[in-house]
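make a model of this:
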Amino acid sequence: MINLPCALVAGALLCSAPPTPKPTADVPPVASFKCPVPHGYFPHRVAWKYWQCASGIAYELSCAGNHVTRVVWDQRLLRCRRAR
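Below is the predicted model:
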């Protein structure tokens, strides 16, 4: 599920597409994950990693600090956070 920015305007719920993510050039695409939609963020089997899809291409990314400082990906917030 992807959370889109939405607003209630004149009684209608209007949602806009998220901005196209721009992965850094030093992160190569990974073929083992298939993007369910062209753009978005998705959980990884490793807690401190996540997938970013941009134009249907999957990029495997890690949270800063990863397992050493107990920082994990939070799919609900779509960002990294300290583990509880």
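
only C-alpha atoms from now on, for both contacts and neighbour counts.
Fine.

quick check: Cys80 touching Asp74?
Yes - the pair Cys80 / Asp74 is scored as a contact, 5.7 Å apart, by CA atoms under 8 Å.

neighbours of Ile57, how many?
18 (other CA atoms under 10 Å).

ok, now how distant is the nearest residue to Arg82 once chain neighbours are set aside from Ser62?
What sits nearest to Arg82 in space, not counting adjacent residues and going by CA to CA, 6 or more residues apart in numbering, is Val71, at 4.3 Å. Val71 sits 10 Å away from Ser62, going by CA to CA, to the nearest Å.

another sequence for comparison is provided below:
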Amino acid sequence: MAIDDARPCPCGSGLSSHWVNDARGIPLCRICPTCAKEKLSTYRPEVLTDSNYYADEDIDGDYHASPLVPVRLGSCSCPR
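Below is the predicted model:
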């Protein structure tokens, strides 16, 4: 099942839901008509409308792979 497939909303309404993104295109949450207003009210308005909104966390920073995933090909210490 793809991330954008229609599925029942996690709010429990039983209605079909979809992902809503912030102004930068970052997925925030799944919503349906029943819970949209409540869920979106938890975000600052500029997060939904201004792609230059202030964020104190690094949005576009370096990707840090899981410690279980080799960072570079050939860096695995597995026996060969």
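
how alike are these chains, TM-score-wise?
Remark: TM-score between the superposed chains equals 0.23 [TM-score structural alignment, normalised by the length of structure 2]; 36 aligned residues with a CA RMSD of 3.9 Å.

that older thread, distance check, the residue nearest to Arg82 of structure 1 against Arg81 of structure 1.
5 Å.

comparing the two, which shows the higher neighbour count?
Neighbours per residue, other CA under 10 Å: of Val71 of structure 1 and Arg81, the larger number sits with Val71, 20 against 16.

Ser17 of structure 2 is in what secondary structure piece?
strand 16-21 (DSSP states H and E).

repeat that for Leu28 of structure 2.
Using DSSP H and E, Leu28 of structure 2 falls in strand 27-31.

list the buried residues in that strand.
Cys29, Arg30, Ile31 (16 or more other CA atoms under 10 Å).

out of the residues you listed, who's nearest Ser16 of structure 2?
Ile31 (8.4 Å; CA to CA).

just to revisit the earlier point, just checking, what packs against the strand holding Ser17 of structure 2?
On a contact count with 3 or more CA pairs under 8 Å, 6 or more residues apart in numbering; DSSP states H and E, strand 16-21 of structure 2 meets strand 7-8, strand 27-31.

quick one on the thing from earlier: mind putting the buried residues of strand 27-31 of structure 2 into TSV with distance to His18 of structure 2?
Below are these laid out as TSV (distance: CA to CA, whole Å):
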residue	distance to His18 of structure 2
Cys29	8
Arg30	5
Ile31	6
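
the residue lying closest to Arg30 of structure 2 once chain neighbours are set aside: neighbour count?
Of all residues not flanking Arg30 of structure 2 in the chain, Trp19 sits nearest, at 4.3 Å (CA to CA, 6+ apart). Residues lying near Trp19 of structure 2 (other CA under 10 Å) number 16.

so the residue nearest to Arg82 of structure 1 makes contact with Arg79?
No - judged on CA under 8 Å, Val71 of structure 1 makes no contact with Arg79 at a distance of 10.2 Å.
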